[in-house]
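Novice: Provide a 3D model corresponding to the input given below.
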Amino acid sequence: MSDRSAAQASHEDTERRPGTAHTGDVTISSASPAATAQLRPRAANGRFVRTTGTQDEDADDLPGDRFLDREISWLQFNERVLQLAADESVPLLERARFLAIFASNLDEFFMVRVAGLKRRIATGIAVRSSSGLEPREVLEQVARIAHDLTGMQTRIFEEGVRPALEDEGISIVRWDAIEQVEKERLEEMFLNRIYPVLTPLAVDPAHPFPYISGLSLNLAVILINPKTGKEHFARIKMPPSLPRFLQVRRASATVTSDLFEARFVPLEDVIAAHLDELFPGMEVHEHYSFRVTRNEDVEVEEDDAENLLAALEKELTRRRFGPPVRLEVERDLDDHVMELLSREIGVTEDEIYRLPGPLDLRGLNEIADIDRTDLHFAPFVAGTSADLAPAESSKAADLFGRIARQDVLLQHPYDSFSTSVQAFIEQAAADPYVLAIKQTLYRTSGDSPIVDALIDAAEAGKQVLAVVEIKARFDEQNNIGWARKLEHAGVHVVYGTVGLKTHAKLALVVRQEADGLQRYCHIGTGNYNPKTARLYEDLGLLTADPEVGQDLTRLFNQLSGVAPRTKYKRLLVAPRTARDGLLERIGKQVERQERSGDGYVGIKVNSLVDEATIDALYRAGRAGVHIDIWVRGICTIRPGIVGLSENIHVHSVLGRFLEHSRIFLFGRGKDREAWIGSADLMHRNLDRRVEALVKVVDPRHVEQLHDLLERAMSGDYTHWSLAGDGRWTRIHQGEDGQPLPDIQAALIAMHAKRRRKARR
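Specialist: Next up is the predicted model:
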């Protein structure tokens, strides 16, 4: 650990050099390759290059270099995750978790984005991106940045997080550093739990080089036959069913010390120490760990698939055999072993990442789960929304009665998902007056109470429709399982519209009441997943408004049948009306600015990539419209450029909760509009998915949404700010040098206060 004076020197340097974030023992500069790659944008002949049909056809009045590169922007997002891992003000085990999140994010980036770039180059269909870069140029920059970021990850782990963990009695130790009694305990574990599931694979004329599955951790073992002196190569795959790190106890451990101490040994170290058990009669010359990342995106041609479910299941079996896009190896790997691996796996030098062990730091999630409340974020338990809380605590809330009286705007995880959305579906399933339930399912949890409620409803004789998106990336296998389970229970399961993913978050309940049929609706920004609802920040609207009920009825009919000419009153639905509806409202703010000088657009999304929307925002900003953008991840707009975007401001917030909601605000005062929904501003969302945005009409809720965005954009809370050159700057200290508060902590307190006030 660096001493306090060194940390202070880094802080002072931060103050002198804008674009640098002091994050404890490690100072991360936004002038790293992830930032500087954006500084010199290129466009063909200095003009805008049209690469999709979604870009503004009249863009010649806008500069050709107005878009940042989306792949580099994503890497910058993951760099922000690293900054949280390095920040000493973040609880220690949460810093370890941020390292694991960074590793998992990077895996997915290579599996999908890098693999996609390579595929387009290989098939000859590659075109310049809107940033003006050729795919090969993007690939080269991505490789350079990814190498830099993995080096940064290593430094944060080795110089910051790991020593800090050791100071707290939590150690990740290699085999040679543990006590004899610990070795004996691990040897017993090896013989009983590990050895039976290992399959060592030798390479010789009778055994070709084995296929290395994607994301598997492996040992490359060099063996010598003592009789012939001949060298042999073998590969051992770490069983994914076993923990990444094995916990052991010291000989001197006591009940008290066990409460505060934890020692972990990497799984590969335990296996490497017992290689003689796996290769009796051979001499183990050397061994190294390595890991391969492959193209794991799934492509299914729906028009040619008679049964989408069966076609997808078949495609998932092929996923393991995708082409390699990255090879991670231990830094001290012998050159001749490196040559063998790179040749047999088929990777280039740029695709090889030499790192100190242990590899695959996703396993830090296991360590981050240690029950040490002093090293985690302060405990937080979501409360029931003030608009849904029962008058008497011993009674369950009558959700239908409350929703019939007024719309309810939910913000998870501050408002409990289980006592709102989950309770809404469960009450609908149990209510004898409910006739039908219709719901979309994109991702859900392992033991899903939502799925169980739909099954209960179907078994009770209710009409139940589930639109299951079985192509939700990396959840395909889970969703196939839920689809079959629902079908077997009598639920009508459909897979949406051919060629489009159904990403909208919708639930419709039809109930027989004294004055006729009443429709109750939920439209959200997040998945119907009780587990992620405790970690993801999302919004949801519960309403009995007849217009919304009619809109959802029409949309579900479109998803389950044929209704190409459907029109909606309070919804914008992609791919038909979402983009056009948003562009129309941005345009109206230009008119408002010209008329009254108070045009305003506020946007909160996960990603902002869509060129047509960005061009509309540029024009609105040029006209004087004030534009606030709160984005979590990718952002390709250039804010703050004189003559183009000086009225556009972009902030990002990362923290204990994953900011996931989407909000679209237009105008100020009594004429303002507010929308929430499932769509990010990306081509895939607006062109290739069924997405739904709903207009929020209750003035209280409109005010809440405006207040939320104003808080995030005020500069009063810790955030990252984007500059026109592509640099993200972390701002976490006020002008007085004091730490800025965390907006998520402020929202926890605000919602708790709102609930207390409602109980009085």
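Novice: all contacts plus neighbour counts: C-alpha atoms, from now on.
Specialist: Noted.
Novice: so which bits of the strand or helix carrying residue 140 are buried?
Specialist: Residue 140 is part of helix 135-155 when elements are defined by DSSP states H and E. Neighbour-count burial for helix 135-155 flags 135-136, 138-139, 141-147, 149-155 (criterion: 16 or more other Cα atoms under 10 Å).
Novice: now the second one, please; I'll put the structures next to each other:
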Amino acid sequence: MPRTKKTTPQVSLSDPQYFFNRELSWLEFNKRVLHEATDSRTPLLERLKFMAIFSANLDEFFMVRIAGLKKQVDVGVTTLTPDGRTPSEQLDAIHRILLPVVIEQHQHFQQVLRSQLVEEGINILNYMDLNQEQRAHLQNYFEQEIFPVLTPLAVDHSHPFPYISNLSLNLAVLVKDPETGREDFARVKVPKVLPRFVRFPKKLRQQYQDKLAVWTGVPLEQVIGHNLESLFPGMNIQEYYPFRITRNADLAVEEDEADDLLLAIEQELRKRRIGGSAVRMEVQSTMPHAMRRMLRQEMGLKKSDIYEVEGLLGLGDLMSFLELPVPELKDPVWTPATPSRLRSPAVEEDLEDIFSVIRSSDLLLHHPYHSFTGTVQKFITQAASDPDVQAIKMTLYRTSGDSPIVNSLICAAENGKQVVVLVELKARFDEENNIVWARKLEQAGVHVVYGLVGLKTHTKISLVVRRENHKIVRYVHIGTGNYNPKTARVYTDLGLLSCREDLGADLTDLFNFLTGYSRQRSYRKLLVAPVNLRDRMLAMIRREIEHCRQDSTGRIVAKMNSLVDPEIITTLYEASQAGVQIDLIVRGICCLRPGVEGVSENIRVVSVVGRYLEHSRIFYFHNGGQEEVYIGSADWMRRNLDRRVEAVVPIEDPQIAKDLQEILGIMLSDNRQAWDLQLDGSYLQRHPAEDTQKQCSQKILMELAQENTGVA
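Specialist: Next up is the predicted model:
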């Protein structure tokens, strides 16, 4: 593509018109998630999964982002965002844009997906549609399993309005005393300890296509609602309506004031379980206005905080249907491959000594295409039992509840090795899990560190110190994703295994920075936030500008989760004006406006939303033919560049650099799950022409992983 150099008059690149709003851009991302739930090309149960993901995403958005904006409004903040909006204006815009999308989601589930599920033998029935035998079964189930755990809460002069917990599904019940004729309100919480959807036994399932249905059942709240007489004996049940509450769930920990950070976060977690102020109420469209007004007033909510929907609330619970044994309604099973270098060609089994492989040359890992168990987990597990390994150091931001890596670290400590783990207690919504593992590690003799005051440790790094032939060799893993075997199956992430001396020395310095007293300001190879990452990224963008000004080629390709930082964005605009060709692969939030004449006409932004969550970060700079490629844990966001500890590593192995460029090329060529960001902030999904071959990047990468391991 020929370069387009600026010929228009000078403009202010910080003008709000050149920035998209962060929150509204996130809503556009979640719309793309919802599209996967409505796309007929997506397998049916996977559509339910995307319905659930859309809902879970929204829950977190309200608990954190909306809650934060409301706090700003309450304390009178009027500071403008880069796109020129106040907190109040953002809330208004969010509600205006989001409400019709939520209505669309519920209508599609009610009117389309439920009937399609029936056609496949999956019947989510309404209680009113049940026969007598099914009702009798549910009444018995109610009495045996549900009734004992329910607690009806009355509201009257002697009973104040009950506290409604965060993300709880509730029934608002109107009861009438037959003796006095007085009507009263009561609340019944739908218990989370029971399955949201009550399944019938085989004998009570419907038939479909001359065979037994795969699944037949009803929502739990309907079973409770049609048995309320047991909770209010002697009273007449007038009506009941489900409603759901979302509260502020962000932690507020003043680290400077916390003598014990672990204890302080535990206390905040207890507050979160109770919940902060309410930020949203979801109700069914059938709820009378008088009842929703009463609930709204008791919750301290505004009319704009009420989301009225058709049908079931809390569609995040649809995720449970992915467990049904109907593989034809799901994505094909993918078994992650082990890289060929980690397999013995003679017997086609995993090699025992991962260190010898790393010594021969650097190794690139790409999850979930490559096995996490057979690579990263193997690296730590082998180090834990290797008698030549003297120390293991690593960071844990998020890990699974049954983490084999944590167990390996405990084993290493028990084997007498020096083990240091930095556990990030402030990893949002994983704080409780991290506290559990931190205590378990400490009890096993692991040196546990909780990070730096004012900074989250988000970097994904491991360092293994090994004695070989009377000298110390340091092995490193530097990645883009968490040390979590569960998310490694659904997030795309990259990792580098290496024993390069300069990287080993850099990680040693970085761990000393994290665990001790250090003002380390320079690293041999690593780009580290908040030390030098921002400055180096800006310098490399400006270097491309200089190449263009010297009549050479300027080229940048960057893949990340989010692009928000104003300084990075304005520098990219300067690069575009100079003629640098820029392709950005940004899965989620993108505040940069591409395609603006005289500002960003040389910038293109694509988002890929598919089976796997795109989580890897890759940065490519042409550098006048001396190409440079980096991977790491940081997005181009203020928090990653300034308020988190991040590590980005240069790729010096020519073959790995080529492999990463190939990944970028495959992503940019996607015409199945790729969306192009438009000038107005909307996204347009690519569709291949009739005579064009379909290019699904994630499918292509799976096929390449199989080819590279010799798997047919």
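Novice: ok, back up a step: what helices and strands are in contact with the helix holding residue 140 of structure 1?
Specialist: helix 33-36, helix 70-86, helix 115-123, strand 352-355 (3 or more Cα pairs under 8 Å, 6 or more residues apart in numbering; DSSP states H and E).
Novice: how far does stretch 337-353 of structure 1 stretch from start to finish?
Specialist: 14 Å (Cα to Cα, to the nearest Å).
Novice: where does it end up in structure 2?
Specialist: Stretch 337-353 of structure 1 corresponds to residues 291-307 in structure 2, going by TM-score structural alignment.
Novice: what do you get for stretch 526-545 of structure 1?
Specialist: Under TM-score structural alignment, the match for stretch 526-545 of structure 1 is residues 481-500.
Novice: do stretch 405-415 of structure 1 as well
Specialist: The aligned range for stretch 405-415 of structure 1 is 360-370, by TM-score structural alignment.
Novice: what's the span of the matching stretch from first residue to last?
Specialist: One end of stretch 360-370 of structure 2 sits 19 Å from the other (Cα to Cα).
Novice: same deal with stretch 603-614 of structure 2?
Specialist: 20 Å.
Novice: which part of structure 1 lines up with that stretch?
Specialist: Against structure 1, stretch 603-614 of structure 2 falls on residues 648-659 (TM-score structural alignment).
Novice: neighbouring contacts of that stretch?
Specialist: 80-81, 84, 377, 535-538, 606, 618, 621, 626-633, 639-640, 712-713, 718-722, 744 (Cα atoms under 8 Å, 6 or more residues apart in numbering).
Novice: which strand or helix spans residue 756 of structure 1?
Specialist: helix 743-759.
Novice: buried set for that helix?
Specialist: Quick answer for helix 743-759 of structure 1 (16+ other Cα under 10 Å): 743-744, 748, 751-752, 755.
Novice: from the residues you listed, pick the one nearest residue 395 of structure 1.
Specialist: residue 755 (17.0 Å; Cα to Cα).
Novice: quick check: the aligned residue for the closest one in structure 2?
Specialist: Looks like residue 755 of structure 1 aligns to residue 709 there (TM-score structural alignment).
Novice: follow-up on the earlier one: which of the contacts of stretch 648-659 of structure 1 fall in strands?
Specialist: Of the contacts of stretch 648-659 of structure 1, the ones assigned to strands by DSSP state E are 536-538, 626-631, 719-722.
Novice: ends of stretch 324-331 of structure 2, how far apart?
Specialist: Termini of stretch 324-331 of structure 2 sit 13 Å apart (Cα to Cα).
Novice: so where is that stretch in structure 1?
Specialist: Taking TM-score structural alignment, stretch 324-331 of structure 2 hits residues 370-377 over in structure 1.
Novice: go on, stretch 222-241 of structure 2?
Specialist: Stretch 222-241 of structure 2 corresponds to residues 269-288 in structure 1, going by TM-score structural alignment.
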